[in-house]
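Peer 1: Need coordinates for the following:
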Amino acid sequence: MLPKPQRPADSRGQTGVETLVVFIATVIVAAIAAALLLNTVLALQSQAIATSEESIEQVTERVQVVTAFGEVDDGRIETVTLRVRTAPGAESIDLSAASVQTVGDGVDPNWSVGVVGSDRSVLTDGSELGYVHVYGESGLPADRGLTPGERVTVRITTGAGATTVYVVNVPDTLAGQSVVEV
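Peer 2: Alright, predicted model coming up:
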C-alpha cells in the first residue's frame, strides 16, 4: 500500500475562509436586495391606499338632487332651486365649498356659479336637506331666462371633487304658473 500523500496544513483552512467570504457576500447582497424590494412595496402600498381613499371620496362624497323647481316670471324661468341631500355613503358635505356649473343652449359654458343660498350649509346625513339656488345672472341665460321646452344641465361639484349632474327640463307650457317642477 502506498502512503497517503500529505497536504500542507494551511491549504485546507484557506479554502474554507474563501468559501465563507463568498457566502457572507452573497448573504449581504441578498439582504440589500430584499430591503430595496420591501421599501418599494411599502411605497407602492401607501400610494395605492391614498389613491383608493381619494377615489372613494370622489364617488361617495356627492350630493343627490331630491327635487327641483323653477320660479316663473313673464313666461320664463328666472330661478332654479335644487333641493339636495347627501348621497348614500357620504359623510358631511359643506355646500358652501361646492361649485355649480350650468351647460345648455344660450348658457355660457365657462360660467361657474357657487351655491347661492342654502338653509343648511353643511349636510351631515341623508335626512338633512339643503337648497342650491341658480339665478339668471349666475348661469342661466341672463337675457331671457329659461323658456318652455328648454333643457339645461347643472353640475354640482363638492369640495371632495365628486360631481352630480342634473338635467333641468322646462315644461312645454308655463302659462298661469308661478312655480313649476323642472
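Peer 1: contacts and neighbour counts: CA atoms only from here.
Peer 2: Noted.
Peer 1: ok, Thr147 to Ala30 distance?
Peer 2: To Ala30, Thr147 is 74 Å away according to C-alpha to C-alpha, to the nearest Å.
Peer 1: So between these two, which is more surrounded?
Peer 2: For Thr147 versus Ala30, the count of surrounding residues by other C-alpha atoms under 10 Å is larger for Thr147: 19 against 12.
Peer 1: Apart from its neighbours in sequence, what residue is nearest that one?
Peer 2: What sits nearest to Thr147 in space, not counting adjacent residues and going by C-alpha to C-alpha, 6 or more residues apart in numbering, is Arg76, at 4.9 Å.
Peer 1: which SS class is the most centrally placed residue in the chain?
Peer 2: Residue closest to the average C-alpha location in the chain (C-alpha atoms, centre = their mean): Gln58, at 2.2 Å. Following DSSP: H, G, I helix; E, B strand; the rest coil, the label given to Gln58 is helix.
Peer 1: now Val21
Peer 2: Under three-state DSSP, Val21 falls in the helix class.
Peer 1: what about it, distance to Ala98?
Peer 2: Val21 sits 66 Å away from Ala98, going by C-alpha to C-alpha.
Peer 1: which one of these two has more residues nearby?
Peer 2: Ala98 (22 against 11).
Peer 1: was I right about the more buried one contacting Ala162?
Peer 2: No: assessed by C-alpha atoms under 8 Å, Ala98 is found out of contact with Ala162, at 9.5 Å.
Peer 1: this one next, for a side-by-side:
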Amino acid sequence: MIVDVTDNDERGQVGIGTLIIFIAMVLVAAVAAGVLINTAGLLESTASDTGQDSQAQVSNQIDVVTAVGENTDGDDAVEILNFTVKKSAGSDNIDLEDATIDYQSDTAQQTLSYGAVANSTHFNETSLKGDDDAVLDDTSERVSIRINVTDVDSALVEGSEATVRFVDQSGATTIYGVNVPDSISGETFVEV
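Peer 2: A predicted model of the protein is given here:
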C-alpha cells in the first residue's frame, strides 16, 4: 500500500527562505545570550564591590575609649582635646594618616587631616600602647589623638558643646559629642 503525503497538515516546509530565517533566529539568540551573560557578570562584580564597601563602612569603626579636655590657661575653658582611641572588634586595619576628623561647634566647623604637628587643618597622634605607627591593626592598640581647639575655634567654655566625627579611610564614621562640664574652675583636665 502506497501512502500519498499530499495533505498539508503532514508536510514540512522546506526551502531556502525558511533556512535563512532559522539561522537568523539562532544568531539573534546567541547575541542576546552573550549580552545577558556580560551584563550579569558586570552586575555581579559591581554588587560584590558595593557589598565590600558597605561592609567596611559598617564594620570599620574607631572606638573612643576616653576623651579629656585640657584647661591649659586656667581660664575656665578647654583649649585642647585628647581622645584615646582604638579600632573596634571586627574592623580592618585603620590608617589614621588617611583618616579625617570633622570638628563642629556653634561657632566653627573644620575638617582636620593627619599631620605631624596639630594646627588649624591637622591633627596628630601619639601611640600609647602597641606599634609606633599611625595604623590601628589590633584591638589592644591605643592611640592618643590631640586637637588644639584654639587653632580651630575659640576655646570651649564651661557648658559648651562640640561634635567630633572620626572618618576612616573606608568612609566609616564615628561621632563623639564633646560636652564641657558646667564648672571646670581650678581643674587642668576634665572629662568631656
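Peer 1: TM-score of the superposed pair?
Peer 2: With the length set by TM-score structural alignment, normalised by the length of structure 1, the two chains reach a TM-score of 0.82; 173 aligned residues with a C-alpha RMSD of 2.7 Å.
Peer 1: circling back to that earlier point, excluding chain neighbours, what is closest to the residue nearest to the centre of structure 1?
Peer 2: Among residues not flanking Gln58 of structure 1 along the chain, Ala162 sits closest, at 4.2 Å (C-alpha to C-alpha, 6+ apart).
Peer 1: Tell me the spacing between the one you found and Thr86 of structure 1.
Peer 2: The gap separating Ala162 of structure 1 from Thr86 of structure 1 is 11 Å, by C-alpha to C-alpha.
Peer 1: which neighbours do those two share?
Peer 2: Here Ala162 of structure 1 and Thr86 share the contacting residues 61-62, scored by C-alpha atoms under 8 Å, 6 or more residues apart in numbering.
Peer 1: Could you check which of these two has the larger neighbour count?
Peer 2: Thr86 (26 against 18).
Peer 1: Could you find the closest non-adjacent residue to that one?
Peer 2: Leaving aside its sequence neighbours, Thr86 of structure 1 sits nearest to Val63 (C-alpha to C-alpha, 6+ apart; 4.5 Å).
Peer 1: and that neighbour, what does it touch?
Peer 2: When contacts are counted by C-alpha under 8 Å, 6+ apart, Val63 of structure 1 touches 84-87, 93, 156, 158, 163-164.
Peer 1: if we can go back for a sec, could you check which residue of structure 2 pairs with the residue nearest to Gln58 of structure 1?
Peer 2: With TM-score structural alignment as the criterion, Ala162 of structure 1 lines up with Ala172 in structure 2.
Peer 1: which helices and strands sit right next to the helix or strand hosting Gly34 of structure 2?
Peer 2: Using DSSP states H and E, the element containing Gly34 of structure 2 is helix 16-59. Packed against helix 16-59 of structure 2, as judged by 3 or more C-alpha pairs under 8 Å, 6 or more residues apart in numbering; DSSP states H and E, are no other helices or strands.
Peer 1: That one against structure 1, how far on average?
Peer 2: With mean C-alpha distance after the TM-score superposition for structure 1, helix 16-59 of structure 2 departs from structure 1 by a mean of 1.7 Å once superposed.
Peer 1: how far does that helix sit from the chain's center?
Peer 2: In terms of C-alpha atoms, centre = their mean, to the nearest Å, the centre of helix 16-59 of structure 2 is found 30 Å from the chain centre.
Peer 1: now do stretch 110-119 of structure 1
Peer 2: Centroid displacement of stretch 110-119 of structure 1 relative to its chain, using C-alpha atoms, centre = their mean, is 20 Å.
Peer 1: Structure 1: strands as residue ranges?
Peer 2: Here structure 1 has its strands, by DSSP state E, at 63-73, 76-86, 93-94, 99-104, 112-114, 122-123, 130-135, 151-157, 163-169, 179-181.
Peer 1: Figure out which of those strands is closest to Ala43 of structure 1.
Peer 2: When these are compared by C-alpha to C-alpha, strand 163-169 sits nearest Ala43 of structure 1, at 29.9 Å.
Peer 1: Residue in structure 2 paired with Asn152 of structure 1?
Peer 2: I think there's a mix-up here, since residue 152 of structure 1 is Val and not Asn. So Val152 of structure 1 corresponds to Ala162, using TM-score structural alignment.
Peer 1: gap between its match and Val192 of structure 2?
Peer 2: Distance of Ala162 of structure 2 to Val192 of structure 2, computed by C-alpha to C-alpha: 10 Å.
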